[in-house]
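[1] I'll drop the sequence and a predicted model, then ask my questions.
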Amino acid sequence: MTPETLNAYFAAGTPTLQTLSVDPHCWLRIDPIRDELQLFTPETGDLPDLVAYERLKVNLDEMDGLACYRVDVEAGDARYEGYSFIAAVVDAMKSGKTLAAAVQGALRTFMDLLAKRRRLTPEREQGLIGELLLFSHLLDTVGEHEAMQAWLGPQSEEHDFVLATCDVEVKTTLSEKRVHMINSAMQLQPSPRRVLWLISIQLTKAGAADESVSLTGLVDNIRPRLGGGRESFDEYLRRLGWRDDDVDLYRTKYMLRSQPAAYLVDEEFPAITRPRIDIIVPQSHFVGAISYRIDVSSLPASVPPQPLTEFAMTSRGEI
């Protein structure tokens, strides 16, 4: 099956069944609705252990009244890689291997191919662009060493940047309003004896505009400006889900919809934080996994301290 043929089956929108082998019996079901490729084979031997693999699952099912194992491969944007993985499993079974052994052998060959097209979601892509825009600004204002020390977002800390004078949470949106997703009750909670600023960045898709940038372009712009911090920068990107093999997936270009705005997160700022929950909610220790949207469009922006001042006071809709 060629990539074009496989894509045509998915484009049809209706599940189809293909016979891949008669001895042993193996069927391939292409399910555009679930966006999956499914391998059916009679229930013999041990069940493959796929617990550690995000895009692979195995279940008990039946085909033509026959008890079967069903291996599900999440297709996504790696359809042909997924099909090639299944074909390799079937070839190994035709040579006498059990399903479990065939799957493990194919995984060693295809694991990277199955994973490498796992691009960032658009929301995470845009969020990373926002952080890199500020990181790039810090490279020019405070230098590489302090910029690398300040950027804590990839380390899953509560705030994206911790500067000498303040902490910074960067939020990026494509919305016409400054509406941002807050992912926890601690994200807008100032650290003790620290000042917290929310930097709101509005992007819009730019097409072929000269003053635009893509995620790939930002990474390519920053790397040559780094010296000893290059290795740490690359590791930070990997933690956030970036892979150099995927640069062609990030072709969308953006430009600033408006100038970045800074908001002081103080007692008057409308944030849902753990201390505020503890005051209002009975037995608040049972409340967790809080996320919410906040619209700061109508709030007055403030002038942040250096080295953020020029970043949040830019007068052009350029990146």
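    Looks like it arrived, so ask away.
[2] When you work out contacts or count neighbours from here on, use the C-alpha atoms and nothing else.
    Noted.
[3] from memory residue 29 sits against residue 17, does it?
    Yes. Contact between residue 29 and residue 17 holds when scored by Cα atoms under 8 Å: they sit 4.4 Å apart.
[4] which of these two has more neighbours?
    Taking residue 29 and residue 17 together and counting by other Cα atoms under 10 Å, residue 29 has the greater number of neighbours (18 against 13).
[5] Give me the residues contacting the helix or strand harbouring the more buried one.
    Applying DSSP states H and E as the criterion places residue 29 in strand 26-31. Contact with strand 26-31 is made by 9-10, 13-21, 36-42, 90, as judged by Cα atoms under 8 Å, 6 or more residues apart in numbering.
[6] can we see that at 6 Å?
    Surrounding strand 26-31, the residues in contact under the criterion Cα atoms under 6 Å, 6 or more residues apart in numbering are 15-20, 37-41.
[7] hmm, which two among those residues are most spread apart?
    Spatial extent of the contacts of strand 26-31 (Cα to Cα) is set by the pair 15 and 41 at 17.6 Å.
[8] more neighbours, the two?
    Applying other Cα under 10 Å to residue 15 and residue 41 shows that residue 41 carries more neighbours, namely 26 against 16.
[9] and that one, that one's in a strand?
    Yes. Residue assignment for residue 41, taken from DSSP: H, G, I helix; E, B strand; the rest coil, places it within a strand.
[10] For it, which residues are in contact?
    With contacts taken as Cα under 6 Å, 6+ apart, residue 41 has the following neighbours: 25-26, 68-69.
[11] next one: residue 60
    Counting by Cα under 6 Å, 6+ apart, residue 60 makes contact with 68-70.
[12] Tabulate those in a markdown table, adding columns for neighbour count, distance to residue 110 and secondary structure.
    Converted to a markdown table, the contacts of residue 60 look like this (neighbours: other Cα atoms under 10 Å; distance: Cα to Cα, whole Å; DSSP: H, G, I helix; E, B strand; the rest coil):
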| residue | neighbour count | distance to residue 110 | secondary structure |
| --- | --- | --- | --- |
| 68 | 20 | 23 | strand |
| 69 | 25 | 20 | strand |
| 70 | 25 | 18 | strand |
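[13] gap between stretch 105-125 and the chain center?
    12 Å (Cα atoms, centre = their mean, to the nearest Å).
[14] same thing with stretch 32-50?
    Relative to the centre of its chain, stretch 32-50 is centred 26 Å away, using Cα atoms, centre = their mean.
[15] Same question for stretch 58-68.
    On the basis of Cα atoms, centre = their mean, the separation between the geometric centre of stretch 58-68 and that of its chain is 34 Å.
[16] and here's the other structure:
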Amino acid sequence: MEALSWDNLKDYIDTGTAAVCPIGGNHALSLFVGPESVRIGLRIPYSGELAVETGLYRELHCTIVMVQGVRSIELSTSSQPLFHSFYLFAYAIADLIESQERSPPAAIKEALDRFGLLLNEFSLLPETTRLGLLGELCFLEALVKARGSNFVEAWLGPVPQRHDFRLDDNEFEIKTTLKSKRQHLIHGFGQLETSPGKKLFIVSLHLERAGPPGGQTLPQKVAEVFRILGPDTTSFENSLGKLGYRKMDEIHYKERYKFRSAPTLIKVDESCPRISRAILSPALTDELLRRFGEMTYEINVDGLGTVQGTTAYADVVPGPLGLGLS
């Protein structure tokens, strides 16, 4: 069996070049890279039934395809952080088929047993969740630097509370976006409703991806918060755990981000776009309002609020937010 090196396969991935690369051997196995590198996969010619349970693995897709008249098992993934793991997984299957004469279903099952933990991305956070966590950690870092490590308790995001942070009489929703405009998803009627006796603010973080050495990855931000907290990190560790963040997954979180524009503070008042039951109530009866479930909607806050670096911003936010190694 002729091994295609990872570096050679990565050349196709990095350039977005679609390719089919025969593995060699006696079973006509091949690796492929899809157009624009949206996925990579392994094709195994096979005419029998495929009785292998792959549905447990969110990022591993398995189907039967016809390619140039040949019926094949096609295994693939669209998760770029897992491309290298998939490459190793594919060659484990190929070795079992070519060198140890396993049937394709038996080889797939055995390789799944070996590589299941690498391919099971139920434990990995999707990018939207990672971005949200990164934004909250930017705010938490600024808060701890300004007020001290005890203020880690002001972070309410990991527990079932309406808003991300509560500090004195102010509450904060941290919203992070990679879109070209400051467009943020709002989850539910209550997310932009102010608690009694409090003032509510949106902290809008407008990010873009950054190449090394610029910006910061999520694991780097986590490490920075650990560093400034000092020896007592129990509460922070517990909060990360509740959000599904695990140190063992950090190798997959390689994306670097930087600010596209300065953080912006927006007071939730009459000039802030939002939907709430109170706003809808003049137009709808109580009976109709009760029939609405939770909803998700998007708001555009371009041009609203005050930006980091102004007095009005500094009067409310405990310190400057940063994305970069200090």
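    Happy to help now that I have it. What you see is a predicted model; the values in this text were computed from it and never measured.
[17] ranges for the helices of the stretch 101-250 of the second structure?
    If you assign secondary structure with DSSP state H, counting those that start in this stretch, the helices in the stretch 101-250 of the second structure sit at 104-119, 127-147, 218-229, 234-242.
[18] So which residues make contact with the shortest one?
    The reference is to helix 234-242 of the second structure. Everything outside helix 234-242 of the second structure that qualifies as a contact, by Cα under 6 Å, 6+ apart, is residue 158.
[19] Compute the inter-axis angle for it and helix 218-229.
    Calculated by axes from the mean of the first three to the mean of the last three Cα atoms, to 10 degrees, helix 234-242 of the second structure forms an angle of 160 degrees with helix 218-229.
[20] Skip ahead from helix 234-242 of the second structure and say which helix or strand is next.
    If you walk from helix 234-242 of the second structure toward the C-terminus, the next helix or strand you reach (DSSP H and E) is strand 256-259.
[21] could you say what helices and strands that next one packs with?
    Using 3 or more Cα pairs under 6 Å, 6 or more residues apart in numbering; DSSP states H and E as the contact criterion, the secondary-structure elements in contact with strand 256-259 of the second structure are strand 199-209, strand 216-217.
[22] What is the following helix or strand past it packed up against?
    With elements assigned by DSSP H and E, the helix or strand that comes after strand 256-259 of the second structure is strand 264-267. Packed against strand 264-267 of the second structure, as judged by 3+ Cα pairs under 6 Å, 6+ apart, are the following elements: strand 199-209, strand 306-307.
[23] Include distance to residue 14 of the second structure and mean neighbour count when you put the ones you listed into a markdown table, please.
    A markdown table is the format used below for these (distance: least, Cα to Cα, whole Å; neighbours: other Cα atoms under 10 Å):
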| stretch | distance to residue 14 of the second structure | mean neighbour count |
| --- | --- | --- |
| strand 199-209 | 16 | 22 |
| strand 306-307 | 37 | 18 |
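[24] just so I know, which of the ones you listed lies nearest residue 167 of the second structure?
    Each of those has some distance to residue 167 of the second structure by Cα to Cα; the shortest is strand 199-209, at 10.0 Å.
[25] Going by contacts, tell me the helices and strands next to the closest one.
    Packed next to strand 199-209 of the second structure, using 3+ Cα pairs under 6 Å, 6+ apart, are strand 170-177, strand 256-259, strand 264-267.
[26] Need the ones you listed in a markdown table (columns: mean neighbour count and distance to residue 307 of the second structure).
    What follows is these, written out as a markdown table (neighbours: other Cα atoms under 10 Å; distance: least, Cα to Cα, whole Å):
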| stretch | mean neighbour count | distance to residue 307 of the second structure |
| --- | --- | --- |
| strand 170-177 | 22 | 14 |
| strand 256-259 | 20 | 12 |
| strand 264-267 | 21 | 4 |
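[27] Nearest to residue 315 of the second structure, out of those?
    Comparing these against residue 315 of the second structure with Cα to Cα, the closest turns out to be strand 264-267 (10.6 Å).
[28] what's the closest one in contact with?
    Outside strand 264-267 of the second structure, the residues that touch it by Cα under 6 Å, 6+ apart are 201-204, 305-307.
[29] Format the helices and strands packed on strand 264-267 of the second structure as JSON lines; extra columns: distance to residue 192 of the second structure.
    Written out in JSON lines, the entries for these read as follows (distance: least, Cα to Cα, whole Å):
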{"stretch": "strand 199-209", "distance to residue 192 of the second structure": "8"}
{"stretch": "strand 306-307", "distance to residue 192 of the second structure": "18"}
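[30] Ok, which of these comes nearest residue 185 of the second structure?
    Nearest of these to residue 185 of the second structure, taken as Cα to Cα: strand 199-209 at 11.2 Å.
[31] wait, which of the helices and strands packed on strand 199-209 of the second structure is closest to residue 142 of the second structure?
    Using Cα to Cα as the criterion, the shortest distance between residue 142 of the second structure and these is 12.8 Å, found for strand 170-177.
[32] same for the closest one, what does it pack against?
    Packed on strand 170-177 of the second structure, when contacts are counted by 3+ Cα pairs under 6 Å, 6+ apart, are helix 127-147, strand 199-209.
[33] what's the mean gap between it and the aligned bit of the first structure?
    Once the two structures are superposed, the average separation between strand 170-177 of the second structure and the matching residues of the first structure is 2.5 Å (mean Cα distance after the TM-score superposition for the first structure).
[34] what's the angle between that strand and strand 199-209?
    For strand 170-177 of the second structure and strand 199-209, the angle between their directions (the same axes, to 10 degrees) works out to 20 degrees.
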